[in-house]
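[1] when you get a sec, could you give me coordinates for this:
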Amino acid sequence: MPSDVGLRSRELSMPYYADSLPAHDAFHAKRVRDVSLRLAEHHPDSVDRGVLASAAWLHDIGRPLERVGEIDDHGEWAATETTALLEREGVASDRIAAVEHCLRSHSIRATSPDPETTEAKLLFDADKLDATGAVGLVRLACIVGERSGRTGEQYAVLDDASTLSADHLEHPDIGLVRDWARERLDALYTTPGRRLGEARWDFMQRFFEQFARELGVETGG
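    Sure thing, here's the model as predicted:
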């Protein structure tokens, strides 16, 4: 078995991110790894840090294929692909199963299973936290652009739609980014994750207030 399944998973994951876009690239995977391990330090339960790091590196390897419509669920696909990768590396079956569960349950989509293990909950939280704070604001804006590019039409406007006439209101506006972030924070499982999330939300609130001031409109609470 590899002495460091997390380190080996980093190496295995890199080719899969070659065609990724900024919101779900290898840098996102690294941030999720870093934050998940940070949260683990403050979690009362024991954590298999190798499993957690491995899952963080591999959780979004299916995103490029999902983006172009070759697969439907990047979490399910990553779990299957990762099982084959780690089996070839000689990783113990129980640790492979632990990583696989993390991958299947990391998404916020309604069809994903709930995370049941500590490692899966920490991965879920770290992934969602990367959509909050300063980095999260940039990532969510990238996702708006990515979805606009995929549909060929504007997905949302990064402005306040009420500043234009009513015929422009069919598109979501900056409120979508706020809602996405809050939805993810409300879904967090762990106490360390929620604590970090609220600190990041405080920053986001100040950002949205400044955003509104620059537009010359009220913050709306």
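
[2] rest of the way, CA atoms for contacts and neighbours
    Will do.

[3] check which residues of stretch 129-149 are buried.
    129-133, 136-146 (16 or more other Cα atoms under 10 Å).

[4] please give me the structure for this one as well, since I'd like to look at both together:
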Amino acid sequence: MDVPALRERAETYFGGLAPTHDWHHVERVVENARTLAARTDAPVDEETLLAAAWLHDIGRKREADGEIADHAEWGAAEARRILDAQDVPAGTVDAVAHCIRAHRFSNDVEPRSYEAELLSDADNLDAIGAVGLARTFAYAGEHGHTLHDPELPPEADDSPAGETSFNHVHKKLLRIEDRMYTDAGRTMAADRHAFLETFVDRFEREVAGEH
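    Coordinates of the predicted model:
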């Protein structure tokens, strides 16, 4: 399997995407995947993992444009077409496609392989900590969402993702640590989660006018 060629092919799917899910997100997920693979004692098919990492969000632009409903489902099918064109063995194609299909935070497809667990963890790590916060507020800017509403605290917000950026931190980011699959992922997430808790405490004190 020609992973560098897959990287080049994958980048062609990202023209015009907003910063929250642009090509740089993919690059960070790949680096997270490499780090997680290096920090585990379990055997890892790194070729499968990295191929899936480069290709995992190739459906994002189509989803953002309203052409498809689920970028993970479409991306897995598109990855099969890309890999078949490289004459990649069927077993490897299946493994990569499954990683992509199962990577999404908000779906009901559970990872069935260690590589799929690592990709899911790598993707989730980009949604937590300092990077996760930056992406949250970038998304708010992209869509004109409210930063914070003192009359709508997180506990009173019954929307799935949070009506404000601050509430989204509570409804998603602070829950990511419990969604990690691997020991290496949990270790990295714990450090980033601690940063989130520090941010939330400081944010609440600042909006209350405290020094």
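
[5] for the buried residues of stretch 129-149 of structure 1, which one is nearest residue 157 of structure 1?
    Compare each of these with residue 157 of structure 1 using Cα to Cα and the shortest gap goes to residue 144, at 8.4 Å.

[6] and that closest one, what's its match in structure 2?
    Superposed on structure 2 with TM-score structural alignment, residue 144 of structure 1 falls opposite residue 140.

[7] and its match, what is it in contact with?
    Contact criterion Cα atoms under 8 Å, 6 or more residues apart in numbering gives 146-147, 165 as the residues in contact with residue 140 of structure 2.

[8] looking at those, which are in helices?
    Residues of those located in helices (DSSP state H): residue 165.

[9] now list the buried members of the contacts of residue 140 of structure 2.
    Buried residues within the contacts of residue 140 of structure 2, defined by neighbour count using 16+ other Cα under 10 Å: residue 165.

[10] out of the contacts of residue 140 of structure 2, the closest to residue 210 of structure 2 would be?
    Within the contacts of residue 140 of structure 2, the smallest distance to residue 210 of structure 2 is 18.5 Å, found for residue 147 (Cα to Cα).

[11] what residue in structure 1 is paired with the closest one?
    So residue 147 of structure 2 corresponds to residue 158, using TM-score structural alignment.

[12] repeat for residue 129 of structure 2
    Under the alignment (TM-score structural alignment), residue 129 of structure 2 maps onto residue 133.

[13] repeat that for residue 169 of structure 2.
    By TM-score structural alignment, residue 169 of structure 2 lines up with residue 177.

[14] can you tell me how far its match is from residue 140 of structure 1?
    Residue 177 of structure 1 sits at a distance of 6 Å from residue 140 of structure 1 (criterion: Cα to Cα, to the nearest Å).

[15] what does residue 217 of structure 1 give?
    From residue 217 of structure 1 over to residue 140 of structure 1 the distance is 22 Å, taken as Cα to Cα.

[16] grab the nearest non-local neighbour of the spatially most central residue of structure 2.
    Note on structure 2: the residue nearest the mean C-alpha position is residue 123, at 3.2 Å, using Cα atoms, centre = their mean. With Cα to Cα, 6 or more residues apart in numbering as the measure, residue 29 is the residue that lies nearest to residue 123 of structure 2, at 5.4 Å, once sequence neighbours are left out.

[17] surely the one you found and residue 131 touch.
    No - the pair formed by residue 29 of structure 2 and residue 131 falls short of the contact definition of Cα atoms under 8 Å, at 11.3 Å.

[18] would you mind listing the outside residues contacting stretch 98-111 of structure 2?
    In this structure, residues lying in contact with stretch 98-111 of structure 2 by Cα under 8 Å, 6+ apart are 49, 52-53, 55-57, 72-73, 75-76, 112-113, 115-117, 119-120, 123-124.

[19] return a ChimeraX selection command for the buried portion of those residues.
    In ChimeraX, selecting the buried portion of the contacts of stretch 98-111 of structure 2, with burial taken from 16+ other Cα under 10 Å, looks like this:
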select :49,52,53,55,56,57,72,73,75,76,115,116,117,119,120,123,124
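
[20] from the contacts of stretch 98-111 of structure 2, which ones fall inside helices?
    49, 52-53, 55, 72-73, 75-76, 115-117, 119-120, 123-124.

[21] the longest helix in structure 1 is where?
    Per DSSP H, structure 1 has its longest helix at helix 191-215.

[22] circling back to that earlier point, counterpart of the residue nearest to residue 123 of structure 2 in structure 1?
    Residue 29 of structure 2 maps onto residue 32 of structure 1 when the alignment is built from TM-score structural alignment.
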